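Asker: Got a sequence here, can you model it:
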Amino acid sequence: MGSLGGKSDYESVRDARISENLARMEMLGLRRCAGELSAIASASASASAAASRRAGIGGTTPRRNPKPPRVLTPLRRSGRLVAIAAAAPAGSASGPRRSARLNGQTTEHKALPLKGSLSKFAAEEAEEEEEEEQEEKKAMVVIDKERVRILQERRCDSKGRGAVYDPVLGICCHFCRQKKLCGEEGCKRCGEGDLNQPCIGKTDCSSCHSSYGILCRACLKVRYGEDMDEVRKNKNWMCPHCIEEKGTKKFWICNSSICLKKRKLSPTGIAIYDAREQGYESVAHLLMDKLKCRAF
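Answerer: Coordinates of the predicted model:
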């Protein structure tokens, strides 16, 4: 190893090798050839730049494959317009349609009908409109009768949740969230298709009168242990959601997935079999007993 102030052995060997390579290139004439080639390349580049400036291209090279020249062809017209132009008389204009006034022709204005004739025409039009309305009403009656017949055939005979889904007539249950037609006898909404009538197969809370208090017969019995006939007789019946909010029945909660998630509880799923095996009347009674155990 050399001293810090002098060159190392590696640097000395490197300098000697560079000197040998330069001498070999000089002997072969490579440096002279490289200089001549660089001079030729710079001359050609300056010449092309000057030509581009003269052509006004701004330094860009011209296209290798220039676009072919545009050839003007006659405009295409539809066969209908060609036939109309051929059939028109010689003196008629073949251009776009214009009014007679703009074409310089005189026009004769038709006389308006008298007052009596106006009333006659209006009466005839009114009669035609009335006949059309009557025909539409007859058609609607026929359609309504056919709809009622189909509903009566498809309705579920049981008094459970129902089996016919109808997004128009069906009312959504708060628990199962199914818009099914009830199987209750005498329900004009589900049986006759009357939208103005309530569904007697769904509950109605006397306190909130909202969607929280709408339960079908099956969900009311399985999830809360209440009977639809008794609820229908009780005019002051409150839904489980309102009972939970008012606190009238301790540890009684609405066990729908919507309300359980609001209480940060996991939905129970199909828990009626576990509830009945343990001797509970419904899922609500099972949950009420569990909440009591947690409280104490």
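
Asker: For the rest of this, base every contact and every neighbour count on C-alpha atoms.
Answerer: Fine.

Asker: what about residue 228, how many neighbours?
Answerer: 22 (other CA atoms under 10 Å).

Asker: my bad, residue 144
Answerer: 15.

Asker: what's the answer for residue 189, then?
Answerer: 20.

Asker: what sits against residue 205?
Answerer: 213-214, 236-239 (CA atoms under 8 Å, 6 or more residues apart in numbering).

Asker: 10 Å - rerun?
Answerer: Neighbouring residues of residue 205 by CA atoms under 10 Å, 6 or more residues apart in numbering: 211-215, 231, 235-242.

Asker: In ChimeraX, how would I select just the buried ones from these?
Answerer: Here is the ChimeraX selection string for the buried members of these, based on 16 or more other CA atoms under 10 Å:
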select :212,213,214,215,231,237,238,239,240,241,242
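
Asker: Turn the contacts of residue 205 into a markdown table, including distance to residue 126.
Answerer: What follows is these, written out as a markdown table (distance: CA to CA, whole Å):
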| residue | distance to residue 126 |
| --- | --- |
| 211 | 46 |
| 212 | 50 |
| 213 | 49 |
| 214 | 47 |
| 215 | 50 |
| 231 | 53 |
| 235 | 51 |
| 236 | 53 |
| 237 | 53 |
| 238 | 54 |
| 239 | 54 |
| 240 | 57 |
| 241 | 56 |
| 242 | 56 |
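
Asker: Let's see which of the contacts of residue 205 end up in helices.
Answerer: Per DSSP state H, helices hold the following members of the contacts of residue 205: 231, 240-242.

Asker: can those go into JSON lines with extra columns for distance to residue 70?
Answerer: Formatted as JSON lines, these follow (distance: CA to CA, whole Å):
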{"residue": "231", "distance to residue 70": "87"}
{"residue": "240", "distance to residue 70": "82"}
{"residue": "241", "distance to residue 70": "79"}
{"residue": "242", "distance to residue 70": "81"}
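
Asker: Check which helices and strands the helix or strand hosting residue 139 is in contact with.
Answerer: Using DSSP states H and E, residue 139 sits in helix 115-154. When contacts are defined as 3 or more CA pairs under 10 Å, 6 or more residues apart in numbering; DSSP states H and E, helix 115-154 packs onto helix 188-192.

Asker: Off-centre distance for the helix it packs on?
Answerer: Put simply, helix 188-192 sits 33 Å off its chain's centre (CA atoms, centre = their mean, to the nearest Å).

Asker: and if you look at stretch 127-146?
Answerer: Put simply, stretch 127-146 sits 36 Å off its chain's centre (CA atoms, centre = their mean).

Asker: now stretch 192-212
Answerer: That offset, for stretch 192-212, works out to 31 Å (CA atoms, centre = their mean).

Asker: and for comparison, fold this next one:
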Amino acid sequence: MGRLGDKSDYESVREARISENKARMEMLGLLRCTGELSAIASASTRRAGSVTPRKSPKPPLVLTPLRRSGRLIAATTTTGRRFSARLNGQSVEHKALPYKGKYAEEEEDEKKKAVVVIDKQRLRVLQERRCDSKGRGAVYDSLLGICCHFCRQKKLCGEEDCKRCGEGDFEQPCIGKTDCSSCHSSNGILCRACLKVRYGEEMEEVRKNKNWMCPHCIEEKGIKKFWICNSSICLKKRKIAPTGIAIFDAREQGYESVAHLLMDQLKRSRAF
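Answerer: Next comes the predicted model:
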């Protein structure tokens, strides 16, 4: 058994290997490089930890009074609050409104009469233009005009007895547009031209018939089979392509209107 101060075989081999590695590193010059790198790292650490003093000291903070306009300074009291002239004890002058005497009232009456004359002249010009056509009308008016369900035009009708389009009376109905007795909705509003071309009906006959119903109500109630509204809006809802200007094809084939042509086509398609 060895003594207490003796080295073991492992330690002897370890020290021999360390000495060999040092000799090899010294021969290659690695020890010198390691020392230079350690010196550079320690110098950079010292520079990072140190604080460089400012070359010029920071100027002291000086509080200056706020800039205010002369109007605000004059309107500010000793308490620092703004008050009106009446609360500050100053006299207030009230400007009297101009008196509307006899002449001023006469001037206002003259202006009103001039406006009425201008409105009458404008209405006469519109009436002359709208009477050029009884079909869909010739004058577009977004206020007085009622939108047709098919052509979607808010034109003034050319009917002579129409007080709405002729005299500008909003409370009167337009006799140049139809009104369904069942739904009284926008679906039943058609102008003279669309009523004739698309459905083969005359406006005079519709006016006489107090129970006239639009194609929508006729289809819903089942009064006339295969009779539908052929406007582009309704045809798209039924997933049918709009017909466009189909009146020429309908009349060439002997049909009274586009609606009669579509009704015959639907009958033949359902037959197969």
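
Asker: Superposing both, give me the TM-score.
Answerer: After superposition, the two chains reach a TM-score (TM-score structural alignment, normalised by the length of the second structure) of 0.70; 233 aligned residues with a CA RMSD of 4.0 Å.

Asker: Residue 157 of the second structure: neighbour count?
Answerer: 30.

Asker: Leaving out sequence neighbours, find the closest residue to it.
Answerer: residue 137 (4.7 Å; CA to CA, 6 or more residues apart in numbering).

Asker: Check residue 213 of the second structure too.
Answerer: In space, residue 213 of the second structure is closest to residue 180, 4.8 Å off (CA to CA, 6+ apart).

Asker: Just want to check the distance between the one you found and residue 215 of the second structure.
Answerer: 9 Å (CA to CA, to the nearest Å).

Asker: Need the overlap of contacts for the two.
Answerer: Contacts common to residue 180 of the second structure and residue 215, judged by CA under 10 Å, 6+ apart, are 187-188.

Asker: Now do the strands in the second structure.
Answerer: If DSSP state E is used as the criterion, the strands of the second structure fall at 139-140, 155-156.

Asker: Pick the most buried one from these.
Answerer: Sort the strands of the second structure by mean neighbour count, taking mean count of other CA atoms under 10 Å, and strand 155-156 sits at the top with a mean of 28.

Asker: what about residue 220 of the second structure, how many neighbours?
Answerer: 12.

Asker: Identify the residues contacting the alignment partner in the first structure of it.
Answerer: If you follow residue 220 of the second structure across to the first structure using TM-score structural alignment, you land on residue 245. Residues near residue 245 of the first structure by CA under 10 Å, 6+ apart: 252-254.

Asker: want to throw the residues you listed into a markdown table with distance to residue 69 of the first structure?
Answerer: Output for the contacts of residue 245 of the first structure, formatted as a markdown table (distance: CA to CA, whole Å):
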| residue | distance to residue 69 of the first structure |
| --- | --- |
| 252 | 88 |
| 253 | 84 |
| 254 | 81 |
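
Asker: Pick the one among those residues closest to residue 76 of the first structure.
Answerer: residue 254 (74.1 Å; CA to CA).

Asker: Tell me the residue in the second structure aligned with the closest one.
Answerer: Match for residue 254 of the first structure (TM-score structural alignment): residue 229.

Asker: I'd guessed that match sits against residue 194; true?
Answerer: No: taking contacts as CA atoms under 10 Å, residue 229 of the second structure lies outside contact range of residue 194: 11.3 Å.

Asker: can you list residues touching both of the two?
Answerer: What both residue 229 of the second structure and residue 194 touch, as defined by CA under 10 Å, 6+ apart, is the set 149-150.

Asker: re earlier: relative to residue 285 of the first structure, how far out is the match of residue 220 of the second structure?
Answerer: 17 Å.

Asker: Likewise for residue 71 of the first structure?
Answerer: According to CA to CA, residue 71 of the first structure stands 90 Å off from residue 285 of the first structure.

Asker: Could you check which residue of the second structure pairs with residue 36 of the first structure?
Answerer: In the second structure, residue 36 of the first structure lands on residue 39 (TM-score structural alignment).

Asker: got it, and residue 219 of the first structure?
Answerer: In the second structure, residue 219 of the first structure lands on residue 194 (TM-score structural alignment).

Asker: can you give me the helices for the stretch 1-150 of the second structure?
Answerer: Using DSSP state H, counting those that start in this stretch, the helices of the stretch 1-150 of the second structure run over residues 9-28, 30-49, 70-75, 102-130.

Asker: tell me the angle the second one makes with helix 9-28.
Answerer: Computed with axes from the mean of the first three to the mean of the last three CA atoms, to 10 degrees, the direction of helix 30-49 of the second structure lies at 80 degrees from that of helix 9-28.

Asker: With the last one instead?
Answerer: For helix 102-130 of the second structure against helix 9-28, the angle between stretch directions is 90 degrees (the same axes, to 10 degrees).

Asker: superposed on the first structure, where does helix 102-130 of the second structure end up, distance-wise?
Answerer: For helix 102-130 of the second structure, the mean distance to aligned residues of the first structure following superposition is 4.5 Å (mean CA distance after the TM-score superposition for the first structure).

Asker: Buried residues in that helix, which are they?
Answerer: For helix 102-130 of the second structure, by 16+ other CA under 10 Å, it's 123, 126-127, 130.

Asker: and the match of residue 36 of the first structure, how many neighbours does it have?
Answerer: When neighbours are counted by other CA under 10 Å, residue 39 of the second structure registers 10.

Asker: ok, now which ones touch residue 164 of the second structure?
Answerer: Residue 164 of the second structure neighbours (CA under 10 Å, 6+ apart): 144-145, 156-157, 170-176.

Asker: and it, what pairs with it in the first structure?
Answerer: Aligned partner of residue 164 of the second structure by TM-score structural alignment: residue 189.

Asker: which residue packs closest to that match, ignoring adjacent ones?
Answerer: That would be residue 197: by CA to CA, 6+ apart, it lies 5.3 Å from residue 189 of the first structure.

Asker: Tell me how many other residues crowd that neighbour.
Answerer: The number of residues near residue 197 of the first structure, taken as other CA under 10 Å, comes to 13.

Asker: one step back: what's the spacing between the residue nearest to residue 157 of the second structure and residue 171 of the second structure?
Answerer: Distance of residue 137 of the second structure to residue 171 of the second structure, computed by CA to CA: 20 Å.

Asker: do the same with residue 122 of the second structure
Answerer: Taking CA to CA, one finds residue 122 of the second structure at 20 Å from residue 171 of the second structure.

Asker: Equivalent analysis for residue 138 of the second structure, please.
Answerer: Taken as CA to CA, the span from residue 138 of the second structure to residue 171 of the second structure is 22 Å.

Asker: got the contact list for the aligned residue in the second structure for residue 270 of the first structure?
Answerer: Residue 270 of the first structure maps onto residue 245 in the second structure when the alignment is built from TM-score structural alignment. Counting by CA under 10 Å, 6+ apart, residue 245 of the second structure touches 197-198, 258.
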